[in-house]
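**Q** Quick check, what structure comes out for this input:
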Amino acid sequence: MIGGFAKSLFGSSNDRYVKSIMKVVDKINAFEPEIEPLSDEELAAKTPYFRERVANGEKLDDILPEAFAVVREAAKRTLGQRHYDVQMVGGIVLHRGEISEMRTGEGKTLVATLACYLNAIEGKGVHVVTVNDYLARRDGEWMSQVYNFLGMSVGTIIPNIGEEQRREAYAADITYGTNNEFGFDYLRDNMKHDRAQMVQRPFNFAIVDEVDSILIDEARTPLIISGPTDDKSDLYVSVNEIVQHIDEEDYEKDEKSRQISLTEEGTEKAERLLEEAGLLEGNNLYDFENTQVVHHLNQALMANVMRKRDTDYIVKDGKVVIIDEFTGRMMDGRRWSNGLHQAVEAKEGVQIEPENQTMASITFQNYFRMYPKLSGMTGTAETEAAEFFEIYKMNVVTIPTNKPIQRIDENDEFYKNTLDKFAAIAKKIKEHSDKGQPVLVGTVSIEKSELLSDFLKKEDVTHNVLNARFHEQEAHIVAQAGAPGAVTIATNMAGRGTDIQLGGNIDFRIEQELADMEEGPERDKAVAKIEEEVRVLREQVREAGGLFVLGTERHESRRIDNQLRGRSGRQGDPGLSRFYLCLEDDLLRIFGTETMFAKMMNKNLEDGEAIGGKWLSKAIETAQKKVEARNYEARKQVVEYDDVMNDQRKVIYEQRSEIMDAETVGDVVEDMRLETANAVVADSCPPGSYPEQWDIDLLKKRVEEVFGLTPDIDAWMQEDAVEPEILETRIAELADADFNAKVEQIDPEIWVQIEKSILLESLDHNWKEHLATLDALRQVVFLRAYAQKKPLDEYKKEAFGLFERMLEVIRESVTKTIAVSQFHRQEEIEVPELPELPDFLTTHIDPLTGEDDSNDIDGGTLGTVASTLPPRQSAGPVPADVNFEGVSRNAPCPCGSGRKYKHCHGKY
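**A** Got it, this is the predicted structure:
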């Protein structure tokens, strides 16, 4: 109570902070009379002037007021838009590395120009991160008018552009791109074998647009780059047929965590069916030999029971296409992991693409925490403020609107079942549409969109359905959703990127209606006519009450509901919002079936009857808070596990960088050789043991296997006082001598390239295998909880041991490769070409649920999707009629292995 009184008297901490920023805005405004009279050339000359001041030791904060005033003037001259004072507040918040929460329609895209320009003055690069490539392209082109006017370069990173274009885009002062492209480029760069091939610069400053969508929703899933494995199509089809015979009583499903498991009876039934199909080794499903079969069985169950057609995915052109749960968009080219996508393909009877093996991965949390300064902007962040601070150390600052909000948010209306609810919604939509009020309807799935569409057809209401099936017309449908009486059903409005303007969108109408008309007086007259029509229509819509936003059910996150609501009431426009609920909604069905509230509603609410009230909305909000807390814990767990891998990832990537940058790596190879000699001796002659206990036969075998040497170890053993250290020294000396004899035949520069190539290939190969092992470890470590052990601690301990073992394997692998390789005389030696990246698939998947949320098919640089490649084969015997003369090193090998010539029979 006292806190509430203090807040009303002094304002909240957010209000006080914004008030303190307004003093800086006053300084910016004071520069306007000085900046306005400048010519275009004088205004553009401010950029080198600011750069000189920073080079002389001034801080960015010192030049902020004048720099922001310059950007405001440049925006007026190029875009015809002048930043409002509240937009200046937003720009200052972004510059300070905080999250600027601004309502929909407040001009966040323009706000970003302020912080971008100021931070780009240092010349270290600024990244603007968007949720999709349409927005990256649009915002980059749109705002580049301001930056180019002021003499700054702008780059755009989108899927399917070449390496050189990427390098140029990252070298620009300001770079626009999607979260996935930035993350995948980081992973690709750390798979390359030459510094010159890398595209990114060191991280400096990033502004994340729709920061809640990227750093919260999408952060549940890591980015993964993977390569192809063996084809198991027949196994998927066979297991899918078996799952058809498993009934509902044979398994238990948990919709909250989207998990499914066989009961004891179900396991016995599955064993019998698998045995009949000849897929079971022995008669126990959980024997070690049947691990793969169990995995495929579980994924087939998941595909058939937990993945619903037209909700989780659709089948288009003979392919299973995932539907993004946040945006309702089709995720072309994205695939579920761990064989789940293949299981769904088997279920739908379409062509099954091969699985892929992880080659590199990172979570968004660990990627974005690498930026020394990170900020973000969105319309909905306050509900997740604690998570933003705990994970990213970013404060959320709520920026006041330029004009007071006129939207009325009505209480939720509650019905007993879906059919009653949808019948009431259809009547309500017809009522508002008939009086000329545009209606935007938010649904949670394609299925619900189409069900509501059927109800509206019965009511004879003209409407547009915006979901994954009609993705192509998305921008045009949204742009005209504010026209009088327009009814638009949208699967989800998060990150749609197109403003809903009352009366309709002038730019879209001009583009659509005057596309074929040439510039001139006639076109100008037609444009003026459209502008006048839209002005009249806008007034009609305002009088009818503005945009009516209708939610057909509550999302599990309050932010998604707020995003939908925020589409109405932009820039002081009138508006209305209301949500319709029932007991069959997913939120209430999964998370509130056994509550007193649900039981009471079932008993006392008649069919077709509705209730509403503030207490009902509060009860739903409480349920949402609980779900948000649970989702936060799931995301936090992903971070905690990835933190373990992240420490190891940093070591490997730093080691790669050092190898690429070093003039020579001879000392590294020498250390590896010595440590390998020590390890080989330690395996056969354990410390503290007697010579009689040593395994000399194993020592001889290992020395020959690893070093290619056959020293007279028996003679050494006849000597007095022989110690393991003596054996280590002698083996190392012989290995050094053999190594030096090889090196003398080869030009030193060529030898450095050979050593680097061997080091990097061994590092990459073993890191890839290590990632696969860690994936498997993460999936089984939860079972340790039954032994009263904390799974995360067990994972850390085992992962550390596995990493140490991997380093040993790398040392031995490099030593062995150099020792057993045969090198020709110098004149026959060719400088080895550094290997290119393998063909791979980029995916963004959830390790717990298998959800996929990547952004492009193949990383955009290599053209060929891994799953369409021929199977890799080793270089084997060559037919007599095969001719290798004149074959380019990058061409496919004539032997038919499916590999490039330089990686097959053209290998050095």
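**Q** Every contact and neighbour count from this point should use C-alpha atoms.
**A** OK.
**Q** quick one: residue 218 from residue 374, how far?
**A** Separation of residue 218 from residue 374 (Cα to Cα, to the nearest Å) stands at 17 Å.
**Q** scratch that, residue 206 is what I was asking about
**A** 5 Å.
**Q** before we move on, what about residue 5?
**A** 35 Å.
**Q** Of these two, which one has the most company?
**A** residue 374 (23 against 10; other Cα atoms under 10 Å).
**Q** element containing that one, please.
**A** strand 373-378 (DSSP states H and E).
**Q** Name the single longest strand found in this structure.
**A** strand 574-582 (DSSP state E).
**Q** need the next SSE after that one, C-terminal direction.
**A** Next element after strand 574-582 (DSSP H and E): helix 586-591.
**Q** And this one, please, so the two structures can be compared:
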Amino acid sequence: MFEGLKKKLGLDKNERHLKRYRKIVEAINSLEPEMEKLSDEELSNLGAKYRERILRGESLDSLLSEVFAAVREVSKRVLGLRHFDVQLMGGIALHEGKIAEMKTGEGKTLVATLPVVLNALSGKGVHVVTVNDYLAKRDAEWMRPIYNFFGLSVGVIYAFMDNQKRKEAYQADITYGTNTEFGFDYLRDNMALHSSQLVQRGHEYIILDEVDSILIDEARTPLIISGPSEDNVEIYKRANDVALRLKPQVHFEIDEKERNVALTEEGIAECEKLLGVENLFGEYHNSELGHRVVQALKAHYLFEKDVHYVVKDNEIVIVDEFTGRLMFGRRYSDGLHQAIEAKERVPIGRENQTLATITLQNYVRMYRKIAGMTGTAATEEEEFKEIYGLEVVVIPTNKPMIRQDYPDVILRTKKEKFAAVADEIEETYKSGQPVLVGTTSIENSERLSKILKARKIPHHVLNAKYHEKEAQIVAQAGRLHAVTVATNMAGRGTDIILGGNPEFLAREEMAKAGLDWTEHKDEYERILKEKKEECQKEHEKVVALGGLKVIGTERHESRRIDNQLRGRSGRQGDPGCSRFYLSLEDDLLRLFGSERIDGLMQKLGMEEGESIEHGLISKAIESAQKKVEQYHFDIRRQLLLYDNVMNQQREAVYEERRSILTGNNLIERALQIIEDAVKSVLSSAFSEEGEPQLEAVSIKLKGIFGPGVERPLLDVEDPRDLEEASEKIIDLLRERFRKKIAEMGDETANEIIRFVFLHVLDSAWKEHLLAMDELRRGIGLRAIGQKDPLLEYQFESFNLFSEMMERVRLNIAEYLFRVSVVKDEELQKGDDSRVRESRDLLPIGMSVPDQRGTQTAAGDQVGRREPIRKGPKVGRNDPCPCGSGKKYKHCCGKN
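**A** Predicted coordinates for the structure are as follows:
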């Protein structure tokens, strides 16, 4: 009632947007007759004309109507597809940097071509993001004819492509790819050692397909590039053995809502007994063992095989909880992945150390203009607005939605629920009506599949184990008697067409005959014509039976995922229906209010197999989903608040790194760093309290710059003399450094300085990330002392960052004075004093070839004598032998 009143009074923001869009659509439609009169050549030349007008200063907004009209005409000619008016409205929303919510089957892939062409004409690059590699390649190839018609180039990025091809893809006007590939390329660019290794060229305009899946579901997991640490894997096996001996509710408590495990006092005592230690958490060097035991308990009691992960080729592969796909190459952090590997008795990988990281939230926010499209965004409108500044515009469907959504059916147990689902599937199958069944895990899809096999009902299973056949299975899910069981339908990218998809059927028949459909076009066209007629007849029969029936076997934590499943039925005005079957044993009901419903069922005296079906219960479940959604939103908001602190530091370091990588003259910058280093060291010579530290400062200066540099300090007696001494030291070091540059030559010196800068900065950043991880892990405990953990984190991280930058300056200054260049012939002799000097002065691992046939010897190990070591090797997480109380990796074991 109130919604209708708001629309009439003009208070509905969405309706105001649509009203404005309809006027623009009228202008686009008025240009259609003019565009139809143009020849292909004249239409193609419009691309160059639009580019010229943009270069002359015309805004993209002023060209919108003309470009959209031209794109629609080109699409009609090259693809045989004409944009509907509602698709034009969706395109306008995307161009304005909004989220267009368009129902499944409304043609979002075609909609994207409108703003993509318009924005690509500016020459700054457009990135189109999809949820998997298959869709990125398919959409790019499918829409390529439209883009090429206007003279626009198209590139696709995907996993495991070589660097040169990746760079070419980014240089294209339009680049398709997945969100993870774009994010990881950004991180890899900021680990590059030469400007030629950079692939990305800027962040201008991004369109995210399935925007809710990318910016909401995946935003909880940051993108991390990591390298293996030196941790001992035996600790995970030991922790797993202990976890197997501990008893739930006696030795530890499980909080399923928070997905956490906590040891009890009795449990800690039992762990100490089993591990043979006196104080598990009180002593620093034992706390690592305690943490590993907790992670092992999580692996056993919170992470289920074929639900959260699968064992494939003797490896643990994570299952994406939102799309049901396998996430190859991803690993749980903080030792959890190793704990699961120990649980499943597969080879245990070393725990990784973070080298570079960013959240998807902060990566996407780097773009000047962000837009997205999905079938379900309105339920998360608040989060889109707060975090990304994105408005959601709900675009009306091309044809009225006539799907019927029935109330949920609730039974007592999972066994009863699956029996009821199987009964409905059997009844529907016999009638001929196609049915799509959604499950929330691989385990449940296979459980249902076994029941259907026992009843001899032919069906297809679509889950992470069979994702290779995804497109074919989905494409034919609308045929007569089709039964499809799928873990999740988010971002599948293939529409379910009632009666079947003739293109897929024709290609399948060609493949059976051993023919390539792209090479035997005539034969393909003949078969395609037959299949179109066959599918049309079947389409009419399926429509008469009521269209596609969707059955959900469990409510997901997010309403959007349920809506995505429902949205597979009723596309483009087709009939259809949906219903969810639930049990009191389902996670959502078990954790959020099943007691009230269970009490109601008992009062009604319901027997096994009987169910409740009422709209009020469906509303109560939706209310529970809202609570869970809010909980996850709080997690993502908290993640972002902490990552924002890190992001400021990341941007500062990456900006500095990029200027070093692309800078042509680094000699002046090196001189400035030397000067800053001198001033930093001298600043500690006199303090307000205590004795002057001139001797300590002299030793430090000699350690960094070599002997002789400290002489001007001999005449210093009070702080007033320090400025003059500082100038003398800086002049001396400038003279020394310029002599070194003259020996090397400017070109060689520039490359060596670049390498030194990058080596020192990257090493320090890696250590800083490790320190930040440690800080983040324990900062929550500050709340016990009535302190805000976020404010404490900001303060502590600022201090860590300041210390890191100070360390970087001093290390760079030190390395610049130690580096030397030797000739190839000197390097080959191996006993020259200058070669030995170079080897001894620089840290291990630094070696830089230059363009003059010379090489910087840096830590070359040939001929170096190793010190004799006694006793066992010290592990990175063992207490440091020096007695500091710190871990070895944070003390004497630092790189």
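**Q** Just checking the distance from the strand holding residue 374 of structure 1 to the centre of its chain.
**A** 17 Å (Cα atoms, centre = their mean, to the nearest Å).
**Q** Show residues contacting the following helix or strand past it.
**A** Going down the chain from strand 373-378 of structure 1, the next helix or strand is helix 385-392, by DSSP H and E. Applying Cα atoms under 8 Å, 6 or more residues apart in numbering, the external contacts of helix 385-392 of structure 1 come out as 365, 369, 394, 395, 396, 632.
**Q** once aligned to structure 2, how far is helix 385-392 of structure 1 on average?
**A** Compared with structure 2 after fitting, helix 385-392 of structure 1 has a mean deviation of 0.9 Å; criterion: mean Cα distance after the TM-score superposition for structure 1.
**Q** can you tell me what part of structure 2 that helix aligns to?
**A** Using TM-score structural alignment, the residues of structure 2 aligned to helix 385-392 of structure 1 are 381-388.
**Q** Pull up the distance across that stretch, start to finish.
**A** Using Cα to Cα, first and last residues of stretch 381-388 of structure 2 are 10 Å apart.
**Q** circling back to that earlier point, closest to residue 309 of structure 1 among the contacts of helix 385-392 of structure 1?
**A** residue 632 (27.7 Å; Cα to Cα).
**Q** So what's the residue count around the nearest residue to that closest one once chain neighbours are set aside?
**A** Distances taken as Cα to Cα, 6 or more residues apart in numbering place residue 387 nearest to residue 632 of structure 1, at 7.5 Å, with adjacent residues excluded. A count of nearby residues for residue 387 of structure 1, using other Cα under 10 Å, gives 21.
**Q** And residue 387 of structure 1, how close does it get to residue 620 of structure 1?
**A** Taken as Cα to Cα, the span from residue 387 of structure 1 to residue 620 of structure 1 is 21 Å.
**Q** Kindly report the same for residue 672 of structure 1.
**A** 62 Å.
**Q** again, but for residue 14 of structure 1
**A** Residue 14 of structure 1 is 26 Å from residue 620 of structure 1, by Cα to Cα.
**Q** which of those two has more neighbours?
**A** Just comparing residue 14 of structure 1 and residue 620: by other Cα under 10 Å the higher neighbour count belongs to residue 620, 18 against 13.
**Q** in the stretch 401-550 of structure 1, which spans are helices?
**A** Under the criterion DSSP state H, counting those that start in this stretch, the stretch 401-550 of structure 1 contains helices at 418-434, 446-458, 474-479, 506-513, 521-544.
**Q** can these go into JSON lines with extra columns for distance to residue 717 of structure 1?
**A** As requested, the helices of the stretch 401-550 of structure 1 are exported to JSON lines (distance: least, Cα to Cα, whole Å):
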{"stretch": "helix 418-434", "distance to residue 717 of structure 1": "85"}
{"stretch": "helix 446-458", "distance to residue 717 of structure 1": "77"}
{"stretch": "helix 474-479", "distance to residue 717 of structure 1": "80"}
{"stretch": "helix 506-513", "distance to residue 717 of structure 1": "88"}
{"stretch": "helix 521-544", "distance to residue 717 of structure 1": "98"}
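**Q** Arrange these in CSV, one row each, with distance to residue 348 of structure 1 and mean neighbour count as further columns.
**A** Listed next are the helices of the stretch 401-550 of structure 1 as CSV, based on distance: least, Cα to Cα, whole Å; neighbours: other Cα atoms under 10 Å:
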stretch, distance to residue 348 of structure 1, mean neighbour count
helix 418-434, 28, 18
helix 446-458, 18, 18
helix 474-479, 27, 19
helix 506-513, 39, 14
helix 521-544, 46, 16
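**Q** quick check: longest helix of structure 2.
**A** In structure 2, with assignment by DSSP state H, the single longest helix is helix 615-662.
**Q** If you count contacts, what does it end up packed against?
**A** Contact partners of helix 615-662 of structure 2 among helices and strands, from 3 or more Cα pairs under 8 Å, 6 or more residues apart in numbering; DSSP states H and E: helix 360-364, helix 559-566, helix 587-591, helix 746-778, helix 789-818.
**Q** which residue numbers in structure 1 go with the fourth one?
**A** Think helix 746-778 of structure 2. Against structure 1, helix 746-778 of structure 2 falls on residues 748-780 (TM-score structural alignment).
**Q** got it, and the first one?
**A** Matched against structure 1 by TM-score structural alignment, helix 360-364 of structure 2 falls on residues 364-368.
**Q** post-alignment, the matching stretch versus structure 2, mean distance?
**A** Stretch 364-368 of structure 1 sits 0.9 Å off on average (mean Cα distance after the TM-score superposition for structure 1).
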